[in-house]
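>>> whatever this is, show me its structure:
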Amino acid sequence: MRLMNMSNHLLLAPIPESPDYLLQRDIKIAVLGSAAVGKTAMVVRFLTKRFIGDYEPNTGNLYSRLMRLEGEHLAVQIQDTPCIQMSAEGARLPDLVVRSLQWADCFLLVYSITDYSSYQALQALRQHLHKAQSDCKAPVIVVGNKGDLLHARQVSAHQGLQLAGELGAVFLEISTSETCEDVSDVFQHLCKEASKQQPPCVLSERRRSAFIPRPKSPNMQDLKRRFKQALSSKAKPGL
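Take a look at the predicted model:
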């Protein structure tokens, strides 16, 4: 595995799934790539490796999970998008992929080092990604998967680095079938970078109310004194 520009000082720990989080950020990740490059395998290995209990697949291969990263609570949604298809005219993007380009906070672009057409699909996707994210700099990681099949390599590491450079992205080659740690590093890095771009967390309404100070109980002696003063002032004009 060759890792470039990746921080290894990340902490991910499972936390109880409770509605009582004090602070929480929402992180949306879109996983993009062609067929048979290992997108779903990466998502599932990350979810099953790093969390307690079952992950929650929603409609359209949208996975939801709660996690803690460097002391922050994160509500992570991972969209495993439909496969990008290549034709003579270029890449054809399914509707869900187009919507995901607008929806996501960060992107994981996956190709197989044994399939040059899967690399070409990401090259074609680059233009769509730039257009959708023209107003912001969303974190992106380019992953060359199936690094254990070097004998069948069709895409060089240099080509992967070149694509990542054009996207301002991090690049690495991994083998999903060999280890979960590299997969975990990828998602953690995306979550960390995306959380930096979000505004400071606010207290949830449920927990916020617990920190609003209750009014002090009235002093009964003081109330009696004021009541007597009010009666006295009303009685004076009649004298």
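>>> make it CA atoms for all contacts and neighbour counts henceforth
Noted.
>>> following the helix or strand containing Y119, which helix or strand comes up?
According to DSSP states H and E, Y119 maps onto helix 116-132. Going down the chain from helix 116-132, the next helix or strand is strand 140-145, by DSSP H and E.
>>> my guess is I141 contacts G165, does it?
No: using CA atoms under 8 Å, I141 makes no contact with G165, being 10.4 Å away.
>>> who's more crowded, these two?
Comparing I141 with G165 by other CA atoms under 10 Å, the one with more neighbours is I141, at 23 against 13.
>>> the more buried one and P200, how far apart?
According to CA to CA, to the nearest Å, I141 stands 24 Å off from P200.
>>> quick one: the nearest residue to S177 once chain neighbours are set aside from M220, how far?
Distances taken as CA to CA, 6 or more residues apart in numbering place K146 nearest to S177, at 7.6 Å, with adjacent residues excluded. K146 is 76 Å from M220, where distance means CA to CA.
>>> here is the second sequence; please produce its structure so I can put it next to the first one:
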Amino acid sequence: MQENESEFTIALLGEARVGKSALTIQFLQQHFISSYVPTIEDEYRTECQLKTGNVCVKIIDTAGQEEYSLSSRTSFLEMNYYYNLIESCDLLYLPLTIIGNKTDLKESRKIDYKEAKNLARKWNADYIETSAQTLPSVEKAFYELLYKIEKKSMLLDSKTGDNNLNKCSLM
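This next block holds a predicted model:
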């Protein structure tokens, strides 16, 4: 990371087997991993070009338990626990994006788009559906969140005068 380059952090939260690692690898390496290897916690870094220039992006792929898959109602319902945890830690100021992964498994879908979109609206979050198998939908999810972080950081920078603040978001 260059001295004047911002660092944005994205934490991927979700239940085991919902595709957090697959989304991360698809975004960073442009390929789909189909085998499941449980994650304890992995951290990745990449550089992304945004509107204000290059930023260093740190992606934290957490142990399975905090995101949701369109094919798992349990994982959708469990998001309430994590939202409450985020709220109790006073972190609701962070940009939040809910990703409904596994759109490729249409026959296994358990969560209606409207239901998920309504939850995102209630939480003041964005909602995006993806398949970790397709790069365009994954890139769209990550970049939309990065643009939200960038916008939020520009507001913070203008208020504090400090453009060296590290920025974080939840996905």
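>>> which one in the second structure is aligned with the residue nearest to S177 of the first structure?
Counting by TM-score structural alignment, K146 of the first structure lines up with K102 in the second structure.
>>> V76 of the first structure maps to what in the second structure?
If you follow V76 of the first structure across to the second structure using TM-score structural alignment, you land on V57.
>>> so where does that match fall, helix or strand?
Assigned by DSSP H and E, V57 of the second structure belongs to strand 53-62.
>>> for that strand, packing partners?
strand 6-12, helix 20-29, strand 41-50 (3 or more CA pairs under 8 Å, 6 or more residues apart in numbering; DSSP states H and E).
>>> where does the shortest one end up in the first structure?
In other words, strand 6-12 of the second structure. Matched against the first structure by TM-score structural alignment, strand 6-12 of the second structure falls on residues 25-31.
>>> mean shift of that stretch relative to the second structure?
Mean deviation of stretch 25-31 of the first structure relative to the second structure after superposition (mean CA distance after the TM-score superposition for the first structure): 0.5 Å.
>>> what does that stretch rub up against?
39, 72-81, 100-101, 103-110, 190-191, 194-195, 198, 201 (CA atoms under 8 Å, 6 or more residues apart in numbering).
>>> just want the most central residue of the first structure.
Computing the C-alpha centroid of the first structure and ranking residues by CA atoms, centre = their mean puts I27 first, at 3.0 Å.
>>> show me what contacts the corresponding residue of the second structure for M42 of the first structure?
Aligned by TM-score structural alignment, M42 of the first structure pairs with L23 of the second structure. Counting by CA under 8 Å, 6+ apart, L23 of the second structure makes contact with S131, A132, V138.
>>> which of the residues you listed are still contacts in the first structure?
By both residues aligned by TM-score structural alignment, their matches' CA atoms under 8 Å, these still in contact after alignment to the first structure are A132, V138.
>>> between the contacts of L23 of the second structure, which is nearest E41 of the second structure?
Minimum distance to E41 of the second structure across the contacts of L23 of the second structure is 18.7 Å, recorded for A132 (CA to CA).
>>> so is the equivalent of that closest one over in the first structure in a helix, a strand, or just coil?
Aligned by TM-score structural alignment, A132 of the second structure pairs with T176 of the first structure. At T176 of the first structure the chain is in coil, as set by DSSP: H, G, I helix; E, B strand; the rest coil.
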